[in-house]
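Novice: Model the structure of this input:
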Amino acid sequence: MDPAAIIFACCLVMGLVVGFLAGMFGIGGGLIIVPALTYLLISVAGLQLEQVMPMAVATSLSTIIFTGYSSARAHYKLGNLKRYIVLWCGIGISLGAVLGAQVASAISGALLKNVFATLMIVIALQMIFGKRNSSSHYASRSTLSGIGAGSGFVSALMGIGGGVLLVPALVWFRVNMRQAIGCAALCGLVVAIFGTASFVIAGLHQTHLPPMTLGYVYLPATFGIVTTSIFTAGVGARVGQKVDTGLLKKLLAGLLILVSIRMIVGIN
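Specialist: The predicted model follows:
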């Protein structure tokens, strides 16, 4: 069977999970897509790590354009988007996303793999042990833009939506939790658009990429994940509105730590 067809089929299944988690947590799904797609491209397509890592990150960002839109649309209908917060975070996050994508496409695949896995462990530990304390100050325009820029840079570097970075930062500055998740969902869309465009431009003249790529974006994986995830993102947003997601977030964080360790020691 053609490797592209196998990867497409696997990504159809992956998209069901990714979309649900994106809607529930505002995380964009990249924390799952990047390690899973890295494994698929190496084991199924027979590609090398140097090719795979920027492709996995870029492809993850491309899927978030669609899952982010679906998730953000659901949060808009639920009244979770606050214009002031979204505007100023969005300005910063768009600039950070462009820079992060350029850095990710310029460094070696091995270094990018280790940076991704290490940051994923840090994020997972924050999800488990992070406290939802509040600052004594509300976020100003410059603060929101700075939070957005930092989140956008790391998110584009890792191929994630940015929710795991934005949500705790916004909650610290006294933003309502559900409004913070809604903002993260929409800002994930901004990260995805600017980050994907940057990866496409950076990869257009690369000669070592396999067929069916647009820049660094691997289209069979993008289409597979998007086909199913756009339906489950809205479901995840509605479920997250009704249930306490604390336990689920800790379980997800534990899985991310295991995956990160596996990436560091097991993918060459």
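
Novice: Could you use CA atoms for every contact and neighbour count after this?
Specialist: Fine.

Novice: if I look at the nearest residue to Leu12 once chain neighbours are set aside, how far off is Val18?
Specialist: Ranked by C-alpha to C-alpha, 6 or more residues apart in numbering and with sequence neighbours excluded, the top spatial neighbour of Leu12 is Gly224, at 4.6 Å. Gly224 sits 11 Å away from Val18, taking C-alpha to C-alpha, to the nearest Å as the criterion.

Novice: neighbour count winner among these two?
Specialist: Set Gly224 next to Val18 and count neighbours by other C-alpha atoms under 10 Å: Val18 wins out with 30 against 21.

Novice: That one touches Thr227, doesn't it?
Specialist: No: under the criterion of C-alpha atoms under 8 Å, Val18 makes no contact with Thr227, lying 11.3 Å away.

Novice: Output the contacting helices and strands for the longest helix seen in the chain.
Specialist: What stands out as the longest helix in the chain, according to DSSP state H, is helix 49-77. With contacts taken as 3 or more C-alpha pairs under 8 Å, 6 or more residues apart in numbering; DSSP states H and E, helix 49-77 sits against helix 3-25, helix 30-43, helix 109-129, helix 141-158, helix 177-203, strand 217-218, helix 219-242.

Novice: Rebuild the ones you listed as JSON lines, extending it with distance to Gly254.
Specialist: JSON lines is the format used below for those (distance: least, C-alpha to C-alpha, whole Å):
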{"stretch": "helix 3-25", "distance to Gly254": "15"}
{"stretch": "helix 30-43", "distance to Gly254": "12"}
{"stretch": "helix 109-129", "distance to Gly254": "7"}
{"stretch": "helix 141-158", "distance to Gly254": "18"}
{"stretch": "helix 177-203", "distance to Gly254": "21"}
{"stretch": "strand 217-218", "distance to Gly254": "28"}
{"stretch": "helix 219-242", "distance to Gly254": "19"}
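
Novice: structure for this one too, so we can compare:
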Amino acid sequence: MTVLTTPASAVRLARQGRPIGEHIFRITLLSSLIIALGFLAMLLIYVVQEGWPRLDSTLWESMPSIRRPETAGVQSGIFGTLWIIGLTALMALPTGVLAAVYLEEYADKTKWYNKLIELNISNLAAVPSIVYGILGLGIIARWLDFGFTVMTGAITVSLLVLPIVIISAREAIRAVPPSIREGSLALGATQWQTIYRQVLPSAIPGIATGSILALSRAIGEAAPFLMLGAATLVRFNPEGVWSSFTVLPLQIYSFISQSREEFHILASAAIVVLLAILLLMNSVAIWLRNRFQKRW
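Specialist: Alright, predicted model coming up:
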């Protein structure tokens, strides 16, 4: 007769009794992870090796050129991308979080209009980005007469990532234990005080992670900007929200479509810059998650 003296011994006994199917399932999952990481590593190694000759200060200090790729850069694409992502964060994140708070904390889920809202949010999260580009072109750029500007691009991309922000924020708010709310309300706090001081701070790690993932999708989009008429060769940085612009994905697409090998090297270097910006954003999300994460 075996005596369970510690939790570790209980875990060991549980592992000894696992069926062979569970071991096969674990091996399959581990193999899938290794294959995915292997392909990602191969892609990163190839891009870095290809763009290494152009990974210097000229890349982010110079403007793009179709005549002299050896001295061309992607400065306008970097600044355009930062403008778009900054405005998208300002518009999509507060709106998405507040919508999630309403749907989780205030909405009556038995009402037909709340069910309709939830259904539409789930459907919009799966809509292809080119559809949002058509929406931005027809309504924002032409009907509202915003033109092909930074504001048009930011609003279009905000609509693209808004369902993702709402869904991730709802999951983070839902993960907060009900006892937190009940304890706050029992001590005399109002519902809004409970949400603002207890629920939202506890949900920050999940909200931050989901928001960065949404912005990470936005930073790599090219289809909506192609529909909006964003130029691929812009030799100036945006001066405001009503200025013309370009973004790194469009510049990379333009360089790849050229026949000269120098443009392909330049495109690989621009991909590395785009990945560096994406890695920085993800690092911020990881820091926020570790800084505010709580164990329940």
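
Novice: Superposed, what's their TM-score?
Specialist: The TM-score (TM-score structural alignment, normalised by the length of the first structure) is 0.35; 154 aligned residues with a C-alpha RMSD of 5.8 Å.

Novice: and Pro54 of the first structure, which of the helices and strands packed on helix 49-77 of the first structure is closest to it?
Specialist: For those, proximity to Pro54 of the first structure was assessed by C-alpha to C-alpha; helix 109-129 is nearest, at 6.9 Å.

Novice: Could you figure out how far the closest one is turned away from helix 49-77?
Specialist: In terms of direction (axes from the mean of the first three to the mean of the last three C-alpha atoms, to 10 degrees), helix 109-129 of the first structure departs from helix 49-77 by 40 degrees.

Novice: can you give me the offset of helix 109-129 of the first structure from its chain's centre?
Specialist: Counting by C-alpha atoms, centre = their mean, to the nearest Å, helix 109-129 of the first structure is centred 13 Å from the centre of its parent chain.

Novice: so where do the helices sit in the second structure?
Specialist: Taking DSSP H, the helices of the second structure run over residues 7-16, 20-51, 57-61, 75-101, 112-124, 129-135, 150-174, 178-186, 191-194, 200-219, 223-227, 248-256, 261-292.

Novice: among the ones you listed, which is the most enclosed?
Specialist: The highest average neighbour count among those, using mean count of other C-alpha atoms under 10 Å, belongs to helix 150-174 at a mean of 25.

Novice: tell me what it is packed against?
Specialist: Using 3+ C-alpha pairs under 8 Å, 6+ apart, helix 150-174 of the second structure is in contact with helix 75-101, helix 112-124, helix 129-135, helix 200-219, helix 223-227.

Novice: Turn those into a markdown table, including distance to Ile166 of the second structure.
Specialist: As requested, those are arranged in a markdown table below (distance: least, C-alpha to C-alpha, whole Å):
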| stretch | distance to Ile166 of the second structure |
| --- | --- |
| helix 75-101 | 5 |
| helix 112-124 | 8 |
| helix 129-135 | 17 |
| helix 200-219 | 9 |
| helix 223-227 | 21 |
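
Novice: of all those, which lies closest to Leu280 of the second structure?
Specialist: Taking C-alpha to C-alpha as the criterion, helix 200-219 is the member of those that comes nearest to Leu280 of the second structure, at 10.3 Å.

Novice: List of residues touching that closest one?
Specialist: Applying C-alpha atoms under 8 Å, 6 or more residues apart in numbering, the contact partners of helix 200-219 of the second structure are 81, 85, 88-89, 93, 97, 157, 160-162, 164-165, 168-169, 171-173, 175-176, 278, 281-282, 285-286, 288-290, 292-294.

Novice: same deal with stretch 103-118 of the first structure?
Specialist: The set of residues external to stretch 103-118 of the first structure that reach it, using C-alpha under 8 Å, 6+ apart, is 49-54, 156-158, 199, 202-203, 260-261, 263-264, 268.

Novice: if you set the cut-off to 6 Å instead, what comes out?
Specialist: Contacts of stretch 103-118 of the first structure with the rest of the structure, by C-alpha atoms under 6 Å, 6 or more residues apart in numbering, involve Leu49, Glu50, Met53, Pro54, Leu157, Met158, Ser260, Ile264.
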